[in-house]
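Peer 1: sequence unknown, structure follows:
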C-alpha cells in the first residue's frame, strides 16, 4: 500500500472518529440540557414572559434536532448508513425536515431579540407589541413561513451519485442540477446563518440603547422598576450569549458550504477529496452546538433561570 493510500485511510478514520465523538457529545449534553430547559421555561414565573415563549419553542425545535437529526447523522457520518439514499421519498423528507427544524429554531431566537427590543422601548405603543398573544402568533407565523420558503427542496432534491472521501462513487441525496445546488447553498446561508445572525446583533444593539435611554428616564429609587430592569437585563444577557453561540457555530459550516459550491466543478485527486470530506463533515457537526448549548448559556448568564432550576431540583429531591 502506497504512502498516499495510508494517508487517505488515516484521514478517513480521523474523520469518522471526530464526527462520531462530536455527535455523541452533542447528543448527550443536548438531551440533558434541553430537557431541563423545557422544565424551567414551563415554570409559572417564566410562562408569563413573552420572551420565554420564544425560548421555549426554540428549545422544542432544538430537541427535534437532537432526537431526530443527530441520530440520523451519526448513522450516516459515523457508520456510513445513509437512509436518505434508500428511497426518493425518504431523501426529500429528510432534507426538508433537517433544514426546516434547524432554521425555525434559530429564527425563534431572532423573534426573542425583537421582543426584547419592543419590551425595552420607552414608547408605550411599541412596548405593547411584547405580549403573550403576539409571541404565540409570531411563533406560528415564522414556523409556517419557513416551511413555505423551504418547500422547493421537495421538488429539486433527488438521489444522485458523487465521489466520497475514499474516491468511490456512491449515491447521495442532493440537488439534481448545479443551479439548484447553488441556490440551495446560498438560501441556506442567508436563511439559517447570515440573516438571523445580523438581525440578532441589530436588535440586541437596539435593546441595549433602549435600556440606556430607559435608565435616564425612569427614576432609580422605585423598587418595582429595579425588579423589571433586573429581569429585562438578564433576559438580554441570555439572548446575547445565545446569539454569540449561534454565530460562532454556524459561520464555519457556511464558509465550507461556499467553498464546496465554488470548487464543485474542479477536478480533485483522492487526497484532496479526503481532506475536503474531513473539513465538511467536522464543520457540519459544529452547528449542533447552536442548538444544544442554550441551557448551559442560560444557567451561566441568568440568575432567575438558575433560581427556577434550583426550585425544580429541590422539588425532585424533597417532594413533600
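Peer 2: Looks like it arrived, so ask away. These numbers come from a predicted model, not from an experiment. Numbering: from 1, shown residues only.
Peer 1: going forward, measure contacts and count neighbours with C-alpha atoms only.
Peer 2: Noted.
Peer 1: would you say residue 5 is within a helix?
Peer 2: Yes: counting by DSSP: H, G, I helix; E, B strand; the rest coil, residue 5 falls inside a helix.
Peer 1: any idea how far residue 233 is from residue 75?
Peer 2: 42 Å (C-alpha to C-alpha, to the nearest Å).
Peer 1: those two: who's more crowded?
Peer 2: Per other C-alpha atoms under 10 Å, whichever of residue 75 and residue 233 has more neighbours is residue 233, with 18 against 14.
Peer 1: which secondary structure elements does the host helix or strand of the more buried one contact?
Peer 2: In the assignment (DSSP states H and E), residue 233 maps to helix 223-262. Helix 223-262 sits against helix 88-120, helix 178-188, helix 195-217, helix 270-285, helix 289-292, helix 294-301, helix 303-317, with contacts defined as 3 or more C-alpha pairs under 8 Å, 6 or more residues apart in numbering; DSSP states H and E.
Peer 1: any idea which helix or strand comes after the longest one?
Peer 2: Just to be clear, that refers to helix 88-120. helix 124-127.
Peer 1: what does that next one contact?
Peer 2: 118, 119, 120, 121 (C-alpha atoms under 8 Å, 6 or more residues apart in numbering).
Peer 1: so residue 170 sits in a strand?
Peer 2: Yes: the assignment for residue 170 is a strand, going by three-state DSSP.
Peer 1: so residue 160 sits against residue 171, correct?
Peer 2: Yes: if you go by C-alpha atoms under 8 Å, residue 160 and residue 171 touch, sitting 5.6 Å apart.
Peer 1: so how far is residue 42 from residue 314?
Peer 2: 16 Å.
Peer 1: neighbour count winner among those two?
Peer 2: A direct count of neighbours by other C-alpha under 10 Å for residue 314 and residue 42 places residue 42 higher, at 15 against 11.
Peer 1: let's bring in a second model and compare:
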C-alpha cells in the first residue's frame, strides 16, 4: 500500500502537469491563430474599403463614356485584379455587386473582369441579376449562382467548372469558349441560349426547361438530361453527344475570295505592296504582310482535335529570287497530350469500372454465400474463430450488395443513390457499417487466435463461443454508433465531389474520412498486426492451443479412449493451424486492399478547397474510383482464401455441402 501511495502521488502530479501544459499550449495556439485571423481580416477590410473609395472617386471623375473608354477601363481592371488577390470570398462577391450597381461592368469586349478570380462566391435571388454584360476571361470556378437572372449576357472564355446554377434563368445568353464541366443546371430556364466552343462534360440539366438552345462545337460527354427527347430538341452541330458519339457534322470548304484591295492587311514598310489581278506585288525585297482571319473552321476545332475532321490550307505563291516566309498560326482549343490522355482514361475507366464491378459482384456474392453455407455446418460452427469468420462473411455480403449494386447501375444512369436523398443516406450508412463490422470481426478473430495460443490457462478459457457472440454484438453496436452520423452528413446530387452521393460539408467529409481511416482501417489493421506477431511468438515458444469443448478425463484411461482423445486433439490442432494460416492471408489482403483508399480519402478531403486543374481533378477522381473497388475485392476474397489455405478440413466441408446439395 505504501509502495502504491509513493508511486501514485508523483504519477498523478506528473499526469496533471502534462495535461495542464498541453492544454495551455493548445489555448496559446488558438489565441495566436485568432490574432492572425483578426489581423488578416482587418487587412482585407482595409483593401476592400480602399478599392471601393478609389473606384468610386474615379467613376465620379469620369462619368462620360467610362465603360467605352479602353484606357480608363485598364485602370479599373488593374485595381480590381490587385484587390481580388487579397480578399476573401465574401468581399469578392461584394466587389462584383459593387461593379454591377455602379454600372461599371463593361458592355463591350474590354471587360474589366478579364482574369478576375471570383471562384467559390455565392449569389442568389434578388442580389443576382445581370443585364447586358460581357464576362470575358472571368473565373467562376465552384461558384453558386442560384435563382439568378442573366439577360442578354455574354460569357467568353469563362470558367464555370463545378458551379451550381440551379433555378437560374438564362435569356439571350451566349457561352463562347467556356468551361462548364460538371455544372448543375437543375430547374433552370434557358431560352435563346448559345453554347459555342464550350465544354459541358458531365453537366447536369435535370428538370431544366430548354427552349431554342444552340450548341456548336460543344463537348457534351456524359451530360445529364431528363430524357432523349430533350436532347433531340436541341440544335446541335459539330459536337460530341452525351453518349460519346458525334452529332451532325457540317462539311466546310472555303474557296478563295477575290482580293481586290489591301484592306485589313498590315504592311511593313507602308505602301510597299500593290494589288494586280488578285496578286500581291511587293515593290522591295523585304516586306511584312500580316492579317488575322477568323475562319469558320475554328468552330470545328473539337472535331479536328478528335480526329473526326481534317484541316488543310493551301497557299499559292510565285516569286523570282526573293525569299518568302509564310507563318500560319492556329489558336484552337487543342487538347494537349496530357489532356488527351485524361480523356482516354475517362472514356476507358467507365466500362472498365463497370465490368470490374460486375466481376467482383459475381464472385464476391457467390463466394460469401458459399462461405456462409460451409461455416454454418455443425462440425465447424462451434469453433469461436469460425463463428467470427461466419459473421464476417455475412457483413461482407451486405457490403458488396449495398456498395456495388448502385455502382453498376450508375453506368446506365440508374443509380437512385446519386439522386435520392433517402437511398443515398441508407446506402452510405449500411456500406460503411457493414464494412467496419467485417474488418473488426477479423480483428476479433486475430485476438481469439492469440488467446488460444497462450500458455496461460486463464487466457485460454476466454476463448469460447459465448464470448465470441458477446464480442460480435459489441462490435456491431460500436460500428452503428460510429456511422450513425452519415444519416445526417451524406447528401445526393452533389458536385465538386468524387461521387454524387457524398458528405455535404467539409466538416462532415473530414469526420467521415477520419472515422473511416482510424476506426475502420488503421485500428483493426494495427491490432491484427500486433496480435498476429504475438500469436506467432506464442507458437514458436511451443505453447499449444487449447482444445475446444470439454474433454472427458479420467485418472486411468483405457487404450481406446486414449487413442480417441489423441485423434481429437490432433484434429483440433490441425484446424487451429489452418485457421492461423487463413487469418494470416486475410490480414495481409486487408492491409494491401484497404489502406490505400483510407489514405487517398483523407487526402481528397484535405485538398478539396485547393484550386485544381481539370487534369488534376480528373486524375484524382479516376484514382479514387479505382481505389473504391479495392475494399470490395477484399470483401470478395475470404471464400477463396479459406478454400486455398483452409486445408482438408474446409475443403471437405465444402465438398459435403455440394455433395449433399446434389443428393437432395
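Peer 2: Yes, it's here. The structure displayed is predicted, hence computed values, not measured ones.
Peer 1: got a TM-score for the pair?
Peer 2: The TM-score (TM-score structural alignment, normalised by the length of the first structure) is 0.89; 311 aligned residues with a C-alpha RMSD of 2.3 Å.
Peer 1: quick one on the thing from earlier: which one of the helices and strands packed on helix 223-262 of the first structure lies nearest to residue 62 of the first structure?
Peer 2: Of all those, it is helix 289-292 that lies closest to residue 62 of the first structure, at 5.3 Å by C-alpha to C-alpha.
Peer 1: helices or strands next to the closest one in the packing?
Peer 2: Short answer (3+ C-alpha pairs under 8 Å, 6+ apart): helix 289-292 of the first structure packs on helix 3-41, helix 50-64, helix 223-262.
Peer 1: just those: most buried one?
Peer 2: helix 50-64 (a mean of 23; mean count of other C-alpha atoms under 10 Å).
Peer 1: got the contact list for it?
Peer 2: 30-31, 34-35, 37-38, 41-42, 46-47, 101-102, 104-106, 108-109, 111-112, 115-116, 130-132, 135-136, 139, 235, 291-292.
Peer 1: where does that helix end up in the second structure?
Peer 2: Using TM-score structural alignment, the residues of the second structure aligned to helix 50-64 of the first structure are 384-398.
Peer 1: distance between the matching stretch and the chain's centre?
Peer 2: 31 Å (C-alpha atoms, centre = their mean, to the nearest Å).
Peer 1: isn't residue 37 of the first structure up against residue 295?
Peer 2: Yes: using C-alpha under 8 Å, residue 37 of the first structure is in contact with residue 295, at 5.8 Å.
Peer 1: to which residue of the second structure is residue 122 of the first structure aligned?
Peer 2: Match for residue 122 of the first structure (TM-score structural alignment): residue 455.
Peer 1: contacts only, for that match.
Peer 2: 538, 543, 544.
Peer 1: what would these look like in TSV with neighbour count?
Peer 2: Formatted as TSV, the contacts of residue 455 of the second structure follow (neighbours: other C-alpha atoms under 10 Å):
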residue	neighbour count
538	19
543	15
544	15
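Peer 1: for the longest helix that the second structure contains, packing partners?
Peer 2: For the second structure, the helix reaching the highest residue count under DSSP state H is reported as helix 2-61. With contacts taken as 3+ C-alpha pairs under 8 Å, 6+ apart, helix 2-61 of the second structure sits against helix 70-84, helix 89-101.
Peer 1: wait, which of those helices is closest to residue 33 of the second structure?
Peer 2: helix 89-101 (19.5 Å).
Peer 1: check the offset of that closest one from the chain's centre.
Peer 2: Distance, centroid of helix 89-101 of the second structure to centroid of chain: 30 Å (C-alpha atoms, centre = their mean).
Peer 1: which residues of the first structure does whichever helix or strand comes after it align to?
Peer 2: Note on helix 89-101 of the second structure: by DSSP H and E, the next helix or strand toward the C-terminus is strand 122-124. Using TM-score structural alignment, strand 122-124 of the second structure lines up with nothing in the first structure.
Peer 1: which elements pack onto whichever helix or strand comes after strand 122-124 of the second structure?
Peer 2: Toward the C-terminus, strand 122-124 of the second structure is succeeded by strand 129-136 as the next helix or strand (DSSP H and E). Packing partners of strand 129-136 of the second structure (3+ C-alpha pairs under 8 Å, 6+ apart): strand 149-156.
Peer 1: so where in the first structure does the strand it packs on end up aligned?
Peer 2: By TM-score structural alignment, strand 149-156 of the second structure lines up with nothing in the first structure.
Peer 1: what does stretch 210-222 of the second structure give?
Peer 2: The aligned range for stretch 210-222 of the second structure is empty, by TM-score structural alignment.
Peer 1: list the contacts for residue 151 of the first structure?
Peer 2: residue 96.
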